[in-house]
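Enquirer: sequence and computational prediction follow.
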Amino acid sequence: MSRVVIAPDSFKGTASAADAAAAVARGWHAVRPDDELVLRPMADGGEGTLDAFEAAVPASRRVPVTVRGPLSQPVDTHWLRLPDGTGVVELAATSGITLLDPLAPLDAHTAGFGEAIAAALDAGVDRLLLGLGGSAGTDGGVGALSVLGARFLDAERRPVRLGNRGLGRLARVDLSGLRPLPVGGALIVGDVTNPLLGALGAAAVFGPQKGADAAAVDVLDVNLARFARLVPGVSPEAQGAGAAGGTGFGLLAWGAEMGGGAALVAGAIGLARDLDGAAFAVTGEGRFDGQSEAGKAPSEVARLAAEAGVPVALVAGAITAEPRGFAASVALAELSDDAAAAMADPLRWLEAAGARLARDAARPTRSVGPRCPAPWADRTSG
């Protein structure tokens, strides 16, 4: 009997991290029923961050809340209260890209994220963990800050409209009315290190993933720059300022601190402890690409597994970059012979991947899967 740690991220828009882990486990157990499987759903600040904390922290409690979605539609969601008084709020669950179809890059906003934060503050949390990733818009966090008491005014001192489009008329920023941080502060949980502006900024890198064409990207960036000029004391070059459509910048202006993404989640759920003495590990995400090595969940699991001397396999919907550091890799698009079919029924193919890896466990250097693009569901992280 061997102990196997299964720690995937979500397959965004198609399978949660918890469901992905369970599917891989079913496949593995079908082949090797005597193995001990330890399921540790992972996240990097985006979709599934709240689920990862809930699965790992006993006595955590979901608190339901209804907020305005990215285009002000009602969204029934929740935040998570940890037993130590920490509140975990996930932007993807309140203002995320998966809540919006069709996309609206200039008009989507983060007001719902602010409403969930306000609900946690109203409940008396001592500390906030703010998961950034998977955002629908590029508003610099102005929607969230507006809910928390900031004022964003045009030349006639009228509130500007929500979304990036409103920033084009911004003339005055008043942060004096912002609610205070909780006593333990607020920590940003995210994997994005991009600055707010420019070629590596929120608009240029993540705007196209949110439906922005070249002309719209220029507008998004110009409007964010207008906002940044009116906010004293925070540099748009700060690492992570471009996270979640610039919400990182807005939260830094509130006084939040930039934390880690996958590394912070892995530490919180005790992943290194679980890997100690394990025979094998499995991780994964919807699309493994050139950004995956920059602090995303699979790379963090691989790093911790290497430190523990544990071989680790990668499962992804599509693999478009060389999966360095993995003993094996399986692409669902190849396993199913049809990327669309894999997207339509990811749990079936995740289960098949688990079975494939279990059969090959004695030969973990085998690599299965293409290095070609497929339209998998990891649409955005910023």
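Expert: Alright, I've got the coordinates.
Enquirer: could you use CA atoms for every contact and neighbour count after this?
Expert: OK.
Enquirer: let me see the contact set for residue 131.
Expert: 45-46, 49-50, 88-92, 188-190 (C-alpha atoms under 8 Å, 6 or more residues apart in numbering).
Enquirer: ah, wrong one, I meant residue 31
Expert: Residue 31 makes contacts with 355, 358-359, as judged by C-alpha under 8 Å, 6+ apart.
Enquirer: most neighbours out of these, which is it?
Expert: Most neighbours among the contacts of residue 31, by other C-alpha atoms under 10 Å: residue 358, with 24 neighbours.
Enquirer: wait, that one sits on residue 26?
Expert: No: using C-alpha atoms under 8 Å, residue 358 and residue 26 do not qualify as a contacting pair, with a distance of 10.6 Å.
Enquirer: hey, what's in contact with both of the two?
Expert: Contact with both residue 358 and residue 26 is made by no residue, according to C-alpha under 8 Å, 6+ apart.
Enquirer: which helix or strand contains residue 130?
Expert: strand 127-131 (DSSP states H and E).
Enquirer: roughly how far out does that strand sit from the chain middle?
Expert: 13 Å (C-alpha atoms, centre = their mean, to the nearest Å).
Enquirer: need the contacts of residue 31 in CSV with distance to residue 162 and secondary structure, can you?
Expert: Shown next, in CSV, are those (distance: C-alpha to C-alpha, whole Å; DSSP: H, G, I helix; E, B strand; the rest coil):
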residue, distance to residue 162, secondary structure
355, 48, helix
358, 50, helix
359, 53, helix
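Enquirer: which one of these sits closest to residue 117?
Expert: Of all the contacts of residue 31, residue 355 has the smallest distance to residue 117: 41.1 Å, by C-alpha to C-alpha.
Enquirer: list the contacts of that closest one.
Expert: 24, 26-31 are the contacts of residue 355 under C-alpha under 8 Å, 6+ apart.
Enquirer: please pick the buried ones from those residues.
Expert: 24, 26-29 (16 or more other C-alpha atoms under 10 Å).
Enquirer: so residue 179 sits in a helix?
Expert: No: secondary structure of residue 179, determined by DSSP: H, G, I helix; E, B strand; the rest coil: coil, with no helix assignment.
Enquirer: verify the stated contact: it with residue 149.
Expert: Yes: counting by C-alpha under 8 Å, residue 149 is a contact partner of residue 179 at 6.1 Å.
Enquirer: this is the other structure I want to compare:
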Amino acid sequence: MKILVAVDSLKGSLSSIEANKAISEGLLKANPDFSVQSLPVADGGEGTVEALVYATGGQFVDSVVTGPLGQPVRARYGILGDKMTAVIEVAEACGLPLIPKEERNPLFTTTYGVGELILEAIEKGCRDFIIGLGGSATNDAGVGMLQALGYQFFTKAGELAGLGGAALKEISRIDMGKVPDKVKAAKFRVACDVNNPLYGLNGAAYIYGPQKGATPEMVLELDEGLRNFANVVLEQLSTDLQSISGAGAAGGLGAAFAGFLEAELESGVKLILELARFEEQLQGVDLVITGEGKLDGQTSMGKAPAGIALLAKQHRIPVIALAGDISEGNPSLHESGITAYFTIVGGPTSLEKAMNPETTRTNLQRTGEQIGRVLQLF
């Protein structure tokens, strides 16, 4: 029997690679004659760099860039096996975990470091980019990133605009004269699974600002800035940022990538599975085992297990999904192609213990072994 193990990371516990390894060990313990192969996967968020680097035989690159509060931070990105494509998770340069909770303030946080990562990759010969949005601590419409790439934004007084969301309401003019040709020639594909507009009640500030530290008063100021920025871009560049589905993603980075860098905003899991050549990996496979930290109603809305199951379903391959937590009553999970799903938690326990990496590893090994023993009955 040939089994493909492709589990997303169990956030806070194990990476995709670690989870796959634990399940594979359990399966082989049940039957050493199983043919087990694994493939790291992600949905465009955490783990995207790791999944694509391993899937394509690429390499990791460690760098130091400007963090969300203007201080240097260490950030990792990847260069894929073709040596021409870079994969970047924006959270590496401007993510929420980089800032203590009491210091989070999207009026001041910047995406400047994301632009620095892009420039570094360009200097290393990359011309194509895969960008994973999500987890940002920012609400600057990607202006910080654009500033790092050579775009200049001026206030009515003729001064260069500052960094952070608070600077957006002061912007009145855009100058692209100093953007390098290499930046203009770069091609971007962006993993984006939200459709929020840039501003308004469903926009970046109102929907995501509070989780980034914004008070109600800050949300109003941030939204005003986003609206002003969009108006300036519309007047001067004839680009309607507000009409772009997903423009509000990652504090408006979606708008910057689509509106200034001509990026395609795409389903994260579809993009990652395409680049990892997942469909090719299904050839001759008898069973797919996938999963993530929690299976719920959101799983079928663009998460990795559902994307994997849909492709497997097209090839009539059964799919078992595993998770640490499974919410009750999810017919959508079966509709997406998941044949059966199981929790790996053996009994009542605390969340802290359940998410302990060693506990998770043991639970995955045990569950993998039990699945393997059942498979031998057929």
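Expert: Now that the structure is in, tell me what you want to look at. Model, not experiment: these values are computed from the prediction.
Enquirer: can you pull the TM-score for these?
Expert: Once superposed, chain against chain, the TM-score is 0.85 (TM-score structural alignment, normalised by the length of structure 2); 361 aligned residues with a C-alpha RMSD of 2.6 Å.
Enquirer: which non-adjacent residue is nearest residue 191 of structure 2?
Expert: residue 268 (4.1 Å; C-alpha to C-alpha, 6 or more residues apart in numbering).
Enquirer: returning to that earlier point: tell me which of the buried ones among the contacts of residue 355 of structure 1 is nearest to residue 304 of structure 1?
Expert: residue 24 (19.9 Å).
Enquirer: does the closest one touch residue 346 like I think?
Expert: No: Residue 24 of structure 1 is beyond contact range of residue 346, at 10.6 Å (criterion: C-alpha under 8 Å).
Enquirer: just to revisit the earlier point, for the contacts of residue 131 of structure 1, which single residue is the most surrounded?
Expert: Neighbour count (other C-alpha under 10 Å) singles out residue 45 as the most crowded of the contacts of residue 131 of structure 1, with 35 neighbours.
Enquirer: list the ones among the contacts of residue 131 of structure 1 that fall in strands.
Expert: Of the contacts of residue 131 of structure 1, the ones assigned to strands by DSSP state E are 88-90, 188-189.
Enquirer: save the residues you listed as TSV, and put in distance to residue 131 of structure 1 too.
Expert: Shown next, in TSV, are these (distance: C-alpha to C-alpha, whole Å):
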residue	distance to residue 131 of structure 1
88	7
89	6
90	5
188	6
189	5
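Enquirer: how about stretch 89-104 of structure 2: buried residues?
Expert: Buried residues in stretch 89-104 of structure 2 (16+ other C-alpha under 10 Å): 89-96, 98-99, 104.
Enquirer: just stretch 230-245 of structure 1 next, same as before
Expert: 231, 234-245.
Enquirer: need the residues you listed in JSON lines (columns: distance to residue 313 of structure 1 and secondary structure).
Expert: Converted to JSON lines, the buried residues of stretch 230-245 of structure 1 look like this (distance: C-alpha to C-alpha, whole Å; three-state DSSP):
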{"residue": "231", "distance to residue 313 of structure 1": "45", "secondary structure": "coil"}
{"residue": "234", "distance to residue 313 of structure 1": "41", "secondary structure": "coil"}
{"residue": "235", "distance to residue 313 of structure 1": "39", "secondary structure": "coil"}
{"residue": "236", "distance to residue 313 of structure 1": "38", "secondary structure": "coil"}
{"residue": "237", "distance to residue 313 of structure 1": "36", "secondary structure": "coil"}
{"residue": "238", "distance to residue 313 of structure 1": "34", "secondary structure": "coil"}
{"residue": "239", "distance to residue 313 of structure 1": "30", "secondary structure": "coil"}
{"residue": "240", "distance to residue 313 of structure 1": "29", "secondary structure": "coil"}
{"residue": "241", "distance to residue 313 of structure 1": "32", "secondary structure": "coil"}
{"residue": "242", "distance to residue 313 of structure 1": "31", "secondary structure": "coil"}
{"residue": "243", "distance to residue 313 of structure 1": "28", "secondary structure": "helix"}
{"residue": "244", "distance to residue 313 of structure 1": "29", "secondary structure": "helix"}
{"residue": "245", "distance to residue 313 of structure 1": "32", "secondary structure": "helix"}
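Enquirer: can you pick out the most distant pair from those?
Expert: Largest separation among the buried residues of stretch 230-245 of structure 1 by C-alpha to C-alpha: 231 and 244, giving 18.0 Å.
Enquirer: that older thread, mean deviation, the strand holding residue 130 of structure 1 versus structure 2?
Expert: Taken over the aligned residues, the distance from strand 127-131 of structure 1 to structure 2 averages 1.9 Å (mean C-alpha distance after the TM-score superposition for structure 1).
Enquirer: quick check: closest non-adjacent residue to the aligned residue in structure 2 for residue 210 of structure 1.
Expert: When structure 2 is aligned by TM-score structural alignment, residue 210 of structure 1 is paired with residue 212. Leaving out its chain neighbours, the residue that sits closest to residue 212 of structure 2 by C-alpha to C-alpha, 6+ apart is residue 137, at 5.5 Å.
Enquirer: tell me if I'm right that that neighbour and residue 95 touch.
Expert: Yes: between residue 137 of structure 2 and residue 95 there is a contact under C-alpha under 8 Å: 5.1 Å.
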